[in-house]
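> Turn this into a structure:
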Amino acid sequence: GYGCVSVQRRGNWSAVARGHSRYLWAAEHYLGHNLYGRYLAHGSLQILTAPPGQTVTPATSGWQQEGFDWNRIPGVTSIHLPLDLLKANVLNVDTFSGMEEMLYSDEAFAGGLSQQKMNGNFGMKLHEHDKYNGTHRARKSFHFIGGMIVCLGSDIENSHTEYPTETTIFQLAVTDQAAHDYWKKEAGGGKVWMDHLGTGYYVPVAARFEKNFPQYSRMQDTGKETKGDWVSLIIDHGKAPKAGSYEYAILPGTDRKTMTAFAKKPAYSVLQRDRNAHIIESPSDGITSYVLFETPRSVLPGGLLQRTDTSCLAMVRKESADKVLLTIAQPDLALYRGPSDEAFDKDGKRIERSIYSRPWIGNESGEIPVTVTLKGKWNVVETPFCKVLSKDKKQTVLRFLCKDGASYEVELEK
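Take a look at the predicted model:
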């Protein structure tokens, strides 16, 4: 919770989702360090992988610095800028800090849920700082179920008319002869994509493949030009998008046959994808995954979980005919409550301020109660963090006390 990170591990791969919020900054820049990494936590999803039995490294996962397009960090929704415009303008903003840039969002909702350390989800309200492109917003979620990662985006918008907004599905270095030979034949297409590292992608929306041999970039520390051979798959939302969206799923460590079957009959369905919520269901796993960006105003789709009285993350797993596992997390760390503590200039733009100037940085995470209404009558063993408020034949109402961005779970029995 305190890293605004979710990690899913299976076999010889892991998937790392990362965001930022009003408590955790989007990237850390210094003079001569990370000059182009502005989008590192704009809802990134890094797949780290290697063939079975081999050690996983950045290189085995398709990364090198030479030629890497810093706009296209996998998973992020970003405005694709020339590198000169992407470069951090590192300043000494106040007496509390040195020469550095650590920009915040004004949104509190960003973080993940873990159900029994097996499955989980991650969601964030993306809002870039006004120092660069303050109109850039999106609602993003990742749902980690078994060996599948479902990636959803909605409400993508900004007023940037000069350069396009993209969501990057993958950007991979093509470094050896086998990989070059693979991409000579493989241009993908349709809904199924397989990369040369054994990761499969199901993309039911329009996507664009790029093969840049070579692709030019810059060193993160010196700005010196670099080049390398790269392939990318991106979703192009156009310039100044309004209500942009996306959907795709990733299956690391798979094969084409499995992906072709998956595309014909995906193992999930999207129940809701809008400003209020991203909800998916995986019937074969008995799992429904909820990222509730706003307090629901009507009964939620998916059956058991009907309402919550605040934004939160939830996961429901049917264990048997009369047993269900319910997990709730409130990603808001609540280091302070109420509106964001941003300061504004005369034009109403957020002013860049250092982390060290904030009065709340030493605060403990505060408790946020989350009241959950379930369909039907359920028996629940109460815990210090979960109390039964009421129950009858129609519904059961529970109250969770959430803090630290942690995940809290209870077993429900009919």
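> contacts, neighbours, all on C-alpha from now
Fine.
> in stretch 268-278, what's buried?
Tyr268, Leu271, Gln272, Arg273, Asp274, Arg275, Asn276, Ala277, His278 (16 or more other Cα atoms under 10 Å).
> and the helix or strand hosting the third one, what other elements does it pack with?
Just to be clear, that refers to Gln272. Following DSSP states H and E, the helix or strand that holds Gln272 is strand 269-273. Helices and strands in packing contact with strand 269-273 are listed as strand 148-157, strand 277-282; criterion 3 or more Cα pairs under 8 Å, 6 or more residues apart in numbering; DSSP states H and E.
> which residues are in contact with stretch 151-162?
79, 133-143, 239-250, 273-275, 278 (Cα atoms under 8 Å, 6 or more residues apart in numbering).
> how about JSON lines for the buried residues of stretch 268-278, with distance to Ile328 added?
Listed next are those as JSON lines, based on distance: Cα to Cα, whole Å:
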{"residue": "Tyr268", "distance to Ile328": "21"}
{"residue": "Leu271", "distance to Ile328": "19"}
{"residue": "Gln272", "distance to Ile328": "18"}
{"residue": "Arg273", "distance to Ile328": "19"}
{"residue": "Asp274", "distance to Ile328": "20"}
{"residue": "Arg275", "distance to Ile328": "20"}
{"residue": "Asn276", "distance to Ile328": "17"}
{"residue": "Ala277", "distance to Ile328": "15"}
{"residue": "His278", "distance to Ile328": "15"}
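> run this one through as well so I can compare:
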Amino acid sequence: MISLVKRKYIFSGFFCLAFVLISKILPAQIKDICENKVPHGWQAINGNLSISKAHFKAGKESVLWKWNKPNASLIIEDTAFASVAANPRSSFVIWIYSDKPTKSKLLFDFEKNGKKASSFSFNLDFKGWRTAWIMYHRDMSGKPVEGMEKLVVHSFDGSKSGSLYLDQILYNIDINPRSPMRDEQVPFVNIHSEEAANAHWTALYSFTRKANYLPLPKKVSPEENKDLSIIFERYENVLLSSSKFRKYSLPQLQKAYNYWQIKRNGDQITGKMIYSRNDDELFPKNTNKALKGSFEESTIRPYSELMLNIAGVYRISKDVQEKEILAKMFIDMIDNMEDQGWAPGSGMGALHHLGYNFSSYYSACLLMKQVLKEQHRFDKTWKTMYWFSGLGRTQPKIGNPADFNIDVFNTLLGSMLSTILMMDQSPDKVRHMYEFSNWLSQATMPTYSIDGTFKPDGSVVHHGTLYPAYGIGGFQGITPVIYCISKTLFHIAPAGQESLKKVLLTMHYYTNPIYWPVDVSGRHPTKSGKVPEEVFAYMALAGTPDGKQDIDKEMAGIYLDIIKNPKDKWAKKFEEQGVKPAPYPQGHWDINYGLLDIHRRGDWLLTVRGHNRYFVANESYPGANMYGRYSRYGQLDVTYPQTKKDDGAAFKDKGWDWNNIPGTTTLHQPLNKLRANIVNADDYSGVEEMLLSDEIFAGGTNFNQWQGMFAMILHGNDKYAMGSFYAHKSYFMFDSLIVCLGSNISNSIQDYSTNTTLFQNYLSNKNAPFYVNGESGTSFPYARKWNNAQGLTIIDSRNIGYYIPSQENVEFTRQEQISRDQTDNKDTRGDIGMLVFHHGSAPQNQSYEYAMVIETNVTAMQKFKEKMQSAYPVYKVLRKDALAHTVYYAPKHITATALFTSNLSNNDSMIIGNNRPCLLMYQRTDDSLCMSVTDPDLAFYTGPDDSPILPNGKRKEVSIYSRSWYKTAAKASVIILTIKGRWKMTASQSEAKTKILANGTTQLSIPCKYGLASKVALLEVDK
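This next block holds a predicted model:
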């Protein structure tokens, strides 16, 4: 949600603000003077002004402007207009009520000394309330000038008489430029918003202007008629399957209904103002919490949720009298909301995040379809549903990812389907259903930019990065729809369903079994991300993508693995089909569209997260992840299946030091220095922080989906004076062994120490045992330092062993820590165990090496140490510098390397040269060579970093959404390796190519794309 930005208020411009509680709670100068008397400075030419109780947007009255001659005008004089020219975000807001639609317009002229400077027109073809949020500089004709003193509103249609009601006029308010929305009254407003990141909310006007319908069928076939009925029945069952409606009694619903103060007077209706959620942008910055609480209660969200509850109780009720009362309440609410502007063609000023706040409305109307027909409200209600759901986006032409993303799946997909299902069986309904199915088929296919939703590596992306916290809402929205239309003529394309299934499987890989680790939690590190069980059930019920199986047993098996209630109706159905709970996933996966690597064995999950110039280092909002600057500086998480006794996580926001995130190399600063300084960076973003590096190299690869590695070049951001902060980091994941390397750790910052954190564990039991060089301890507090550790072993409270072959300045502590919670609302305390390498202040070319052994014990760790100090160690670090990090894993004869630069002179046993930086793993056995190669550069753009540079030479903070490459697809590349010996491709390989050179080496060309690992198998050519 867009947070409030700093706004300048010209208090004299609040003449008709009229929020119900403002006059009671806020300073006296902000009050509704559309009550009791006509505002000072208002004058009607060829007409008159009065206060009326007939209609009001807020308060109990509005200004009635009546005219009885042609060329009538309303003149408003105020000093508030004088300063609008100085602020590029200055905006004008007004609400207008019309008793009947006309083809006429109003013309608003802003003048200085009788000369027009800025103007806009407002269409009057509506009945009810309508609004406009107009930015002076961007949306109006002409240009505002300093010293404007007058607004002249013209009725220029030539009619001899007319009347309008006016309320809530704000002469000069600072509004987020992303918010104002074009509609039927002001189609010229913010026209470029349809190309913006929030276009799925704000492009409703454009969605109604598409005219690329599929051909209209001549008639509805028997098969189509049958399938439409099946889909309707399934979807209604989905809506009514919840038992929540049974908990509401008629008195409870009546009490909630009475809150809205809906009253009828003949054919007129009035009620409490129903705010758009974006109306909070019109509040002063420091609005009293009591007022904001009342505002939340009066938005369209609780209003539409009440409509759904009334509809649900109506549908399950057997009491005829109760149903009559509920039906009347529902119709009153329909009429009242439409009168207040929630009607076809109305943009309500701004509707950012519309789907979240209005989603209940469509389901409610579908459940009350028969009542709406009986009360002659069906046609207009359907048009309202069509407008606000943006159903027009499904018409052919598509190809714009802005038409579909995770927000659409989450909050609008069911709304769109409800709108179609509302229709009676007809050729037009059939056409809409085919358009919807075709659109959804495309919407579920992978996209290749960081915009869009599903990616070729199985990641679910939002805000330009892997973001399962948003993904789960999208899955909850899309999977019931996929099920409802499955096995009908309107089933989505198999490729689309396969793509969605891959994304769900990938999420299953990085959850254990239903919660994901903190490094993929986005801006909510303290909220345990949880997989919704039902999404796997719906995908199972939809059948396999190829249509050969009625139940997708792979999806059903995952459902049985994660459900709380093993005896529910779906579980019984799946078990009857012979489905068994799926085992824990095992293997290694790379998600380079989110710079996440996943490594699993047994019941544990290990993940590593990084960032680069394409994928952000953190996402922080006011009050969310305020200390998360280092969250993707190489964070390494190990999680176990959650239980009631121990959630298995290393993280709890209790005394947690945000400087010491496991796996990261960071500058250890006081919290007041680490706290995010969150700003509205530009017109493309809200108030948020999403920082990028200027380094390209970050990503992972895998060998046969079983072993893997991840590496990155870390560079601090200039925003926090960390432009000199560099490190090369790598993680090699072999079975239960993790080898972590760092090199070239350098910066010029003298004030604070640079650290690498091996672990920071919250201790639910502060006396839990630990082991140092095999010796047990339970002391608390405990602190020990090694100035020159050699062959040090430590087993932490989670039975993870750490082996440190050689390292200066190592510190192990177990103590109570005092910190600050991630929302920055309170101090926290907690018992913490921590192991840290101190690199000192302003380090130059420092390095580290350590190994982790997951699920170990004292005996096993001692044997590992002995093996490492023998002539045949478990692993060898072959190189660790700015050119490459290379490790050899002896048990599987695998060499893994991160080649940070191109054309380097390599001392590797196989790799002589490379044309591009890359990640590769290979295994040589006798006369064969198996290899996987990944280009970590997704190449959304090429050349130098595109960050704007300030006069002082520092990179400027700008929104990721402002980047010209944000919607550009990743580009393929070819990695060319020169390898020792003479090699040829096996018969199964077709994409890669080999060329044996005269000097007895082989040139290997390997196509790479989308951050995926390219597999190569070679045979040695006889000499």
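> related to what we said a few turns ago, closest one of the buried residues of stretch 268-278 of the first structure to Leu83 of the first structure?
Arg275 (30.9 Å; Cα to Cα).
> what's the closest non-adjacent residue to the alignment partner in the second structure of that closest one?
Correspondence of Arg275 of the first structure to the second structure, assessed by TM-score structural alignment: Ala882. Of all residues not flanking Ala882 of the second structure in the chain, Asn744 sits nearest, at 6.2 Å (Cα to Cα, 6 or more residues apart in numbering).
> where's the aligned residue in the first structure for the one you found relative to Val381 of the first structure, distance?
Using TM-score structural alignment, the partner of Asn744 of the second structure in the first structure is Asp155. Per Cα to Cα, to the nearest Å, Asp155 of the first structure is found 39 Å from Val381 of the first structure.
> got it, and Arg297 of the first structure?
Applying Cα to Cα to Arg297 of the first structure and Val381 of the first structure gives a distance of 28 Å.
> The strand holding Gln272 of the first structure vs the second structure, mean deviation?
Comparison of strand 269-273 of the first structure with the second structure after fitting gives an average deviation of 0.7 Å (mean Cα distance after the TM-score superposition for the first structure).
> which SSE is Asp84 of the first structure in?
helix 83-86.
> I figured Leu271 of the first structure was touching Pro301, is that so?
Yes: between Leu271 of the first structure and Pro301 there is a contact at 6.4 Å, judged by Cα atoms under 8 Å.
> Give the residues shared as contacts by these two.
With Cα under 8 Å, 6+ apart, Leu271 of the first structure and Pro301 have common neighbours Ile279.
> So in the second structure, which strand runs the longest?
Ranked by residue count and defined by DSSP state E, the top strand of the second structure is strand 801-820.
> what's the mean deviation for the next helix or strand after that one versus the first structure?
Remark: after strand 801-820 of the second structure, the chain's next helix or strand is strand 827-841, criterion DSSP H and E. Strand 827-841 of the second structure: mean distance to aligned residues in the first structure after superposition is 0.4 Å, counting by mean Cα distance after the TM-score superposition for the first structure.
> matching residues in the first structure for strand 827-841 of the second structure?
Going by TM-score structural alignment: strand 827-841 of the second structure matches residues 225-239.
> So which bits of the matching stretch are buried?
227-239.
> How about stretch 31-41 of the first structure?
Residues of stretch 31-41 of the first structure classed as buried by neighbour count (16+ other Cα under 10 Å): His33, Asn34, Leu35, Tyr36, Gly37, Arg38, Tyr39, Leu40, Ala41.
> just stretch 321-335 of the second structure next, same as before
So, applying 16+ other Cα under 10 Å, buried residues of stretch 321-335 of the second structure: Lys323, Leu326, Ala327, Met329, Phe330, Ile331, Asp332, Met333, Ile334, Asp335.
> for stretch 102-114 of the first structure, same thing?
So for stretch 102-114 of the first structure, counting by 16+ other Cα under 10 Å, buried means 102-114.
> now swap in stretch 887-896 of the second structure and tell me
Val887, Tyr888, Tyr889, Ile894, Thr895, Ala896.
> Among these, which one sits closest to Ile485 of the second structure?
Ala896 (46.3 Å).
> Ser730 of the second structure versus the closest one, what's the distance?
The value you get for Ala896 of the second structure to Ser730 of the second structure, if Cα to Cα is used, is 10 Å.
> chain center to the helix holding Asp84 of the first structure: distance?
How far helix 83-86 of the first structure lies from its chain's middle: 24 Å, per Cα atoms, centre = their mean, to the nearest Å.
> all helices for the first structure, in order.
Using DSSP state H, the helices of the first structure run over residues 83-86, 177-185, 256-264.
> Name the residues contacting each of Ala896 and Ser730 of the second structure.
Common neighbours of Ala896 of the second structure and Ser730 (Cα under 8 Å, 6+ apart) are Met709.
> follow-up on the earlier one: Asp155 and Val381 of the first structure - which one has more neighbours?
Between Asp155 of the first structure and Val381, Asp155 has the larger neighbour count (other Cα atoms under 10 Å), namely 21 against 12.
> Next, work out how far apart the residue positioned nearest the centre of the second structure and Tyr889 of the second structure are.
Nearest residue to the geometric centre of the second structure (Cα atoms, centre = their mean): His462, 3.8 Å. Between His462 of the second structure and Tyr889 of the second structure the computed distance is 37 Å (Cα to Cα).
> Likewise for Asp646 of the second structure?
Taking Cα to Cα, one finds Asp646 of the second structure at 33 Å from Tyr889 of the second structure.
> about what we covered before: now the longest strand of the second structure and strand 737-746, what's the angle there?
If you take axes from the mean of the first three to the mean of the last three Cα atoms, to 10 degrees, strand 801-820 of the second structure sits at 60 degrees to strand 737-746.
> Quick one: distance of strand 801-820 of the second structure to the chain centre.
With Cα atoms, centre = their mean, you get 35 Å for strand 801-820 of the second structure.
> In JSON lines, list the helices of the first structure along with distance to Arg218 of the first structure and mean neighbour count.
Putting the helices of the first structure into JSON lines (distance: least, Cα to Cα, whole Å; neighbours: other Cα atoms under 10 Å) gives the following:
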{"stretch": "helix 83-86", "distance to Arg218 of the first structure": "8", "mean neighbour count": "14"}
{"stretch": "helix 177-185", "distance to Arg218 of the first structure": "22", "mean neighbour count": "12"}
{"stretch": "helix 256-264", "distance to Arg218 of the first structure": "34", "mean neighbour count": "14"}
